[in-house]
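Participant: coords please:
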Amino acid sequence: MELTTVWFLLIAVLWTGYFVLEGFDFGVGILLPFLGGSDGERRTIVKTIGPVWDGNEVWLLVAGGATFAAFPEWYATLFSGFYLPLFLILLALIVRGVALEYRGKSDSTKGWDRAFFWGSLGPALLWGVAFANMVRGVPLDAGHEYTGTLFTLLNPFALLGGVALLLLCTQHGAVFLALRTTGELRKGAARIAATIAPITVAVVLVFLLMARAGVLSWVAVAVAAIGLAVALIATLRGRDGWAFTGSAVAIAAFVATLFTSMWPNVLPALDPANSLTVTNAASSPYTLTVMTWVAAIFTPVVLGYQAWTYWVFRRRLTGAYSA
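Facilitator: Down below sits the predicted model:
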């Protein structure tokens, strides 16, 4: 297998890890105003992601760094053409991080809770819009420069992708809260997960069926459907662990559909002759070889650390945290 293909797959894996892990962080923030009836409940909700949310964002940093190093043309065109949406995502993530750090140090948490909500909803929606445009294709000239405008990116297919990812993250957050809490808070989270599941299934499958291209994409769509079905059935039966697993599989299959639909392009153009591919956007073979050795050494370390963190904080939060 060529190194360009290896790094395309590795970047897809990094984005998958980001959306599976950060996805429930976004969902928790989106659900905070709807589940947190009291200050104690809202503190419990925030504590479910307190030890892990900043570690989950590392996946985004690594995915961005890997894209810059392995496919610099892809990185340059993407960040110049999608400058405003990516800037808004970055701004929202900063606001969200500040809200999580300072809400516990303030006498009034209402403002920080609103910042947490919008800082979670915005990226979930905008990431979906951005990736849907990468699947659909964008206007590029012969020099691989983006020639569209902001409104070019706000097409119906991209907006559908944004809503699909937003719903996926919201449901993922709901099943995560059901898994990590007890009592009325758990019941409320499970109720929301079951309520929005049919809408999520409909929107996500419509989007993925429009996005798929090729046999692998069809397989990914089928896996996403199975994952969402498992999440719904397990939620109704009170099997929170299986519900979270099904939701995670659905998100992973969602991302897989996006990347298999792009392949062998990394950024399709409306004129196929101007598309960025794994070949014309890649770094030199020497650069990719060095990156491969570095990734082989340090990736298991990072994965082991994150696995240990989740194991340490695996227990449900009880009423003791709601006082």
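Participant: CA only for contacts and neighbour counts going forward, please
Facilitator: OK.
Participant: can you give me the strands for the stretch 51-200 of the chain?
Facilitator: Taking DSSP state E, counting those that start in this stretch to define them, one finds no strands in the stretch 51-200 of the chain.
Participant: Which parts of it are helices?
Facilitator: In the stretch 51-200 of the chain, the helices defined using DSSP state H, counting those that start in this stretch lie at 53-56, 58-70, 72-81, 83-102, 110-136, 150-153, 156-180, 183-211.
Participant: What helices and strands are in contact with the third one?
Facilitator: In this structure, helix 72-81 packs against helix 58-70, strand 265-267, with contacts taken as 3 or more C-alpha pairs under 8 Å, 6 or more residues apart in numbering; DSSP states H and E.
Participant: Second input sequence below; structure requested for side-by-side comparison:
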Amino acid sequence: MDLQAIWFFLWGLLWAVFFMLDGYDLGAGALMPVLAKNERDRRMILNASGPFWDGNEVWLITAGGATFAAFPAAYAAMFSGLYTALMLLLFMLILRGVSFEFRGKVESAAWQRTWDWLHVVSSFVVALLLGVAFANIFRGLPLDEQGIFQGGLLTLLNPYGLAGGVLFVIMFFLHGALWLGLRTDGELQKRSQAVAEKLWIAFAIVLVLFLAYTAVETQLFSNYLRWPVLLIVPLLAVIGLIATRTFLGSRRMWPAMGASALTIVAVTFFGIIGLFPALLPSRLNPGWSVTAYNSSSSELTLTIMLVVVAIFVPIVIAYQTWAHLMFAKPMGDEDLDHEEAY
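Facilitator: Sure thing, here's the model as predicted:
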């Protein structure tokens, strides 16, 4: 496998890990109005993600940085053509981070409720925008021969793009409900687990419909028809989905989270493998697509980056694994009394 292909799949892996990790705190935040019945519940939801949310978003920065360094032409096309959508995404991520920190700075119910709603809205919009963005990439963007985006923000709000947004929102909702069913206690934990069971049904239905729509609207299945062995990837998504419901039914929440994470990674890689070698397919003319080969940096740059990734990514994974193990047990009232708690 050449360096361009290796970096294409590393690029996909970075996005998959970001969705797997940040997906649960985005989902948990957006579900606050559904699950929280009082101030304690709202604080429990925030603190369930508290030790992790900023570390999870490191993977988004890494994915963007890898795009810039490994595929600069793709980065240029993406961050110029999708500038408005990406700035909105960035603004929502900033607002969400501020909501964590500012909520508890003033002892006022109105102040806290304001930041709670900003947290809910920003979490929901981030999940929606990510789904819309990737669905449009799967569908193909209106890129001309110079890789210039021929459209605007409304171009992205097509039926297939919005369907991808709905898929991501429900997928993250399920992941977030499972996380709260793992990290919280009492009635909030029971409500989270019950809502997760309902969301599982919704996600299974939407996923099947989205795949059927994908077969009509995109060329993602072409690589799978050419190399049937690749069908192991969507099969893993199905296995993860079934395992999620099985573990959830027996209230084994850590295995349920793991199975949900497998589903998210497999769903992401279904699209990534279907795209290869195109990073940004052109809907106007397939020959104008931005690919791993016509947009990549030099062989030397890709080699140096590969060495850096091989050294530092395992360190980041080890740190995040340690952090999740440190906060593995469900929270209680004593955790809300800590000075560092939100």
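Participant: coming back round to it: select, out of the helices and strands packed on helix 72-81 of the first structure, the one closest to Leu31 of the first structure.
Facilitator: The closest of these to Leu31 of the first structure is helix 58-70. By C-alpha to C-alpha, the value is 22.2 Å.
Participant: counterpart of the closest one in the second structure, which residues?
Facilitator: Counting by TM-score structural alignment, helix 58-70 of the first structure pairs with residues 58-70 of the second structure.
Participant: ok, residues contacting that stretch?
Facilitator: 7, 11, 14-15, 17-18, 74-76, 296-297, 301-302, 305 (C-alpha atoms under 8 Å, 6 or more residues apart in numbering).
Participant: ok, now stretch 122-137 of the first structure?
Facilitator: Contacts for stretch 122-137 of the first structure (C-alpha under 8 Å, 6+ apart): 23, 26, 82, 85-86, 88-89, 92-93, 153-154, 157-166, 169, 211, 258-259, 261-262, 266-270.
Participant: cool, and stretch 225-237 of the second structure?
Facilitator: Identification of contacts with stretch 225-237 of the second structure by C-alpha under 8 Å, 6+ apart yields 223-224, 262-267, 269-270.
Participant: ok, now which ones touch Asn223 of the second structure?
Facilitator: Neighbours of Asn223 of the second structure in contact, by C-alpha under 8 Å, 6+ apart: 230, 273-274, 276.
Participant: With distance to Ala110 of the second structure and secondary structure added, can I get those in TSV?
Facilitator: As requested, those are exported to TSV (distance: C-alpha to C-alpha, whole Å; DSSP: H, G, I helix; E, B strand; the rest coil):
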residue	distance to Ala110 of the second structure	secondary structure
Leu230	53	helix
Ile273	47	helix
Gly274	48	helix
Phe276	50	coil
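Participant: Pull out the buried residues from these.
Facilitator: Neighbour-count burial (16 or more other C-alpha atoms under 10 Å) is assigned, among the contacts of Asn223 of the second structure, to 273-274, 276.
Participant: picking that back up, please identify the most buried of the helices and strands packed on helix 72-81 of the first structure.
Facilitator: When you average the neighbours per residue for each of those (mean count of other C-alpha atoms under 10 Å), strand 265-267 leads with a mean of 26.
Participant: what packs against the helix or strand that that one is followed by?
Facilitator: Using DSSP states H and E, the helix or strand that follows strand 265-267 of the first structure in sequence is strand 276-277. Contacts defined by 3+ C-alpha pairs under 8 Å, 6+ apart place strand 276-277 of the first structure against strand 265-267.
Participant: Now the strand it packs on on the second structure. Mean distance?
Facilitator: Compared with the second structure after fitting, strand 265-267 of the first structure deviates on average by 0.6 Å (mean C-alpha distance after the TM-score superposition for the first structure).
Participant: in the second structure, what residues pair with that strand?
Facilitator: Going by TM-score structural alignment, strand 265-267 of the first structure lines up with residues 278-280 of the second structure.
Participant: what does that stretch contact?
Facilitator: Defining contact as C-alpha under 8 Å, 6+ apart, one finds that stretch 278-280 of the second structure is touched by 8, 74, 78, 137, 140-141, 289-292.
Participant: Take those residues and write them to a markdown table, including distance to Val98 of the second structure and neighbour count.
Facilitator: Output for those, formatted as a markdown table (distance: C-alpha to C-alpha, whole Å; neighbours: other C-alpha atoms under 10 Å):
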| residue | distance to Val98 of the second structure | neighbour count |
| --- | --- | --- |
| Phe8 | 33 | 25 |
| Ala74 | 30 | 23 |
| Met78 | 26 | 21 |
| Ile137 | 30 | 24 |
| Gly140 | 34 | 23 |
| Leu141 | 33 | 27 |
| Ser289 | 38 | 26 |
| Val290 | 35 | 26 |
| Thr291 | 36 | 22 |
| Ala292 | 36 | 24 |
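Participant: Show the contacting residues for the counterpart of Gly186 of the second structure in the first structure.
Facilitator: Gly186 of the second structure maps onto Gly183 in the first structure, with residues paired by TM-score structural alignment. Residues counted as contacts of Gly183 of the first structure (C-alpha under 8 Å, 6+ apart) are 318-319.
Participant: Distance of Gly183 of the first structure relative to Ala189 of the first structure?
Facilitator: If you measure Gly183 of the first structure against Ala189 of the first structure using C-alpha to C-alpha, to the nearest Å, the figure is 10 Å.
Participant: Then Ala220 of the first structure?
Facilitator: Ala220 of the first structure sits 27 Å away from Ala189 of the first structure, going by C-alpha to C-alpha.
Participant: do Val58 of the first structure as well
Facilitator: From Val58 of the first structure across to Ala189 of the first structure, the span is 27 Å (C-alpha to C-alpha).
Participant: among the contacts of stretch 225-237 of the second structure, which two are most distant?
Facilitator: Asn223 and Leu262 (21.3 Å).
Participant: host element of the residue nearest the centre of the first structure?
Facilitator: The residue lying closest to the centre of the first structure (C-alpha atoms, centre = their mean) is Phe19, at 2.4 Å. Using DSSP H and E, Phe19 of the first structure sits within helix 3-35.
Participant: buried set for that helix?
Facilitator: For helix 3-35 of the first structure, burial by neighbour count (16+ other C-alpha under 10 Å) applies to 3-4, 7-33, 35.
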